[in-house]
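Trainee: Predicted structure and sequence below. I'll ask about it afterward.
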Amino acid sequence: MAKKNKHNSAGTQAILALEKAGVAHTVHPYEHDPHSDLGYGLEAAKAIGADPRQVYKTLMVSVDGKLVVGVVPVDSKLDLKAVASAVGGKKATMADATVAERATGYVVGGISPLGQKTRHTTIVDESVLSHGTVYVSGGRRGLDVGLAPADLITLTAAKTAPIGRD
């Protein structure tokens, strides 16, 4: 059963999507440090005490002009060629931050693969399948949610592929 939390998290679209689907999840609020030099994802992993290989970041990519969501571990980089290949495209570039925010309804650093304003083709790094629980943004900076990889894949209608690299 979904766990509710009183840390101003219940209102995010990601949390609402999990609750609506009846997906078991945990909510992990933390104090976001705007001066952290770790980057959003590694900061989240450290703050919630999770292995960075289990914490996933959500990145928006433009593949041949179409927005695609790439989800990779926070200690990895997104392989743009692999994302393009995974969706049958030729050329991929990182989407402009403003475009990503408008398309998802979230702010950079808080973009969740769950509950986005518009559903986009989503590719999750295949490493997700090696974990019992993974963590993704809960829809704002300073909020992650833990859930089963299968639920993440189902809720986002994602395909898995080797899109992360060291």
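Mentor: Happy to help now that I have it. Numbers count the residues shown, from 1 in each chain.
Trainee: Only C-alpha atoms from now on, for both contacts and neighbour counts.
Mentor: OK.
Trainee: Between the two ends of stretch 30-42, how far is it?
Mentor: Start-to-end span of stretch 30-42 (C-alpha to C-alpha, to the nearest Å) is 13 Å.
Trainee: With stretch 112-123 instead?
Mentor: By C-alpha to C-alpha, one end of stretch 112-123 lies 13 Å from the other end.
Trainee: Show me the contact partners of that stretch.
Mentor: 13-18, 57-58, 67-71, 83, 86, 103-106, 136-140, 152, 155-161, 163 (C-alpha atoms under 8 Å, 6 or more residues apart in numbering).
Trainee: which among the residues you listed end up buried?
Mentor: Among the contacts of stretch 112-123, the ones that count as buried by 16 or more other C-alpha atoms under 10 Å are 13-16, 18, 57-58, 67-71, 83, 86, 103-106, 136-140, 152, 155-156, 158, 160-161, 163.
Trainee: among those residues, which are in strands?
Mentor: Of the positions in the buried ones among the contacts of stretch 112-123, 57-58, 67-71, 136-140, 160-161 sit in strands, assigned by DSSP state E.
Trainee: center of this structure, which residue is that?
Mentor: Nearest to the geometric centre of the chain sits T58, at 3.5 Å (C-alpha atoms, centre = their mean).
Trainee: can you tell me which residues contact that one?
Mentor: By C-alpha under 8 Å, 6+ apart, the neighbours of T58 are 69-72, 111-113, 136-137.
Trainee: Next up, a structure to set beside the first:
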Amino acid sequence: MAKKSSGAPTTAATVVLQRAGIRFTPHSYAHDPAVTDFGAEAARELGIEAARIFKTLMVTTDAGGFGIGIVPVDSLLDLKALAAALGGKKAELADPKVAERKSGYVVGGISPVGQKTPLPTVLDESAAGFETILVSGGRRGFDLELAPGDLLAVTKGSYGSIRRG
């Protein structure tokens, strides 16, 4: 069952994880509205190495749809590798307004869990090297720590080599 801490917000992501019986730990911090590098802010504020904190990026592919790539915040998304993992040849980042509308979350707080429109999801294979990773919990300043395998189970995702740098 989920491990709750006092004052942790309830988001679509936490509801989905609780319903699925997936164990997670919520981590909240005071988000600075002037900060736009959300991943670096999370690593700094939570005191967790950036390689364990993953960002969720929505793309469009030439295969005719949208998809989700999840990579460490200290890396870049390899768009060509993600496109291939999603059955295409090319991908580009989705327009932020489209990403917000399809996910139901605000940019900087887009969680791979509990999105309004479930999309094919690929988690960078580097996540497999950690017992737990952190992903956005559905709000800026709120992350969820969970096992990579549990993240893949709840998103019906797969591992892939999708990062650069």
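Mentor: Received it, and whenever you're ready, just let me know what you need. These figures come from a predicted structure and were not determined experimentally.
Trainee: before we move on, the earlier item: the residue nearest to the centre of the first structure pairs with which position in the second structure?
Mentor: Aligned by TM-score structural alignment, T58 of the first structure pairs with T56 of the second structure.
Trainee: D95 of the second structure versus its match, what's the distance?
Mentor: The value you get for T56 of the second structure to D95 of the second structure, if C-alpha to C-alpha is used, is 14 Å.
Trainee: How about V59 of the second structure?
Mentor: With the distance defined as C-alpha to C-alpha, V59 of the second structure ends up 8 Å from D95 of the second structure.
Trainee: who has more neighbours, the two?
Mentor: V59 (21 against 11; other C-alpha atoms under 10 Å).
Trainee: for that one, what are its contacts?
Mentor: 66-69, 91-94.
Trainee: tell me which of the residues you listed are still there in the first structure?
Mentor: Counting by both residues aligned by TM-score structural alignment, their matches' C-alpha atoms under 8 Å, the contacts of V59 of the second structure that remain in contact in the first structure are 66-69, 91-94.
Trainee: Let's have the residues you listed in TSV, adding distance to F24 of the second structure.
Mentor: Shown next, in TSV, are those (distance: C-alpha to C-alpha, whole Å):
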residue	distance to F24 of the second structure
F66	27
G67	24
I68	21
G69	20
A91	31
E92	31
L93	28
A94	28
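Trainee: The aligned residue in the second structure for M94 of the first structure: how many residues sit nearby?
Mentor: Using TM-score structural alignment, the partner of M94 of the first structure in the second structure is L93. By other C-alpha under 10 Å, the residues close to L93 of the second structure number 17.
Trainee: Am I right that L93 of the second structure is in contact with T60?
Mentor: Yes - contact criterion C-alpha atoms under 8 Å: L93 of the second structure and T60 qualify, at 6.4 Å.
Trainee: Which stretches in the second structure count as helices?
Mentor: 12-20, 38-46, 79-85, 96-103, 148-155 (DSSP state H).
Trainee: could those be laid out in CSV, adding distance to H31 of the second structure?
Mentor: Listed next are the helices of the second structure as CSV, based on distance: least, C-alpha to C-alpha, whole Å:
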stretch, distance to H31 of the second structure
helix 12-20, 19
helix 38-46, 8
helix 79-85, 28
helix 96-103, 18
helix 148-155, 24
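Trainee: Please name whichever of these is nearest to E125 of the second structure.
Mentor: helix 148-155 (9.5 Å; C-alpha to C-alpha).
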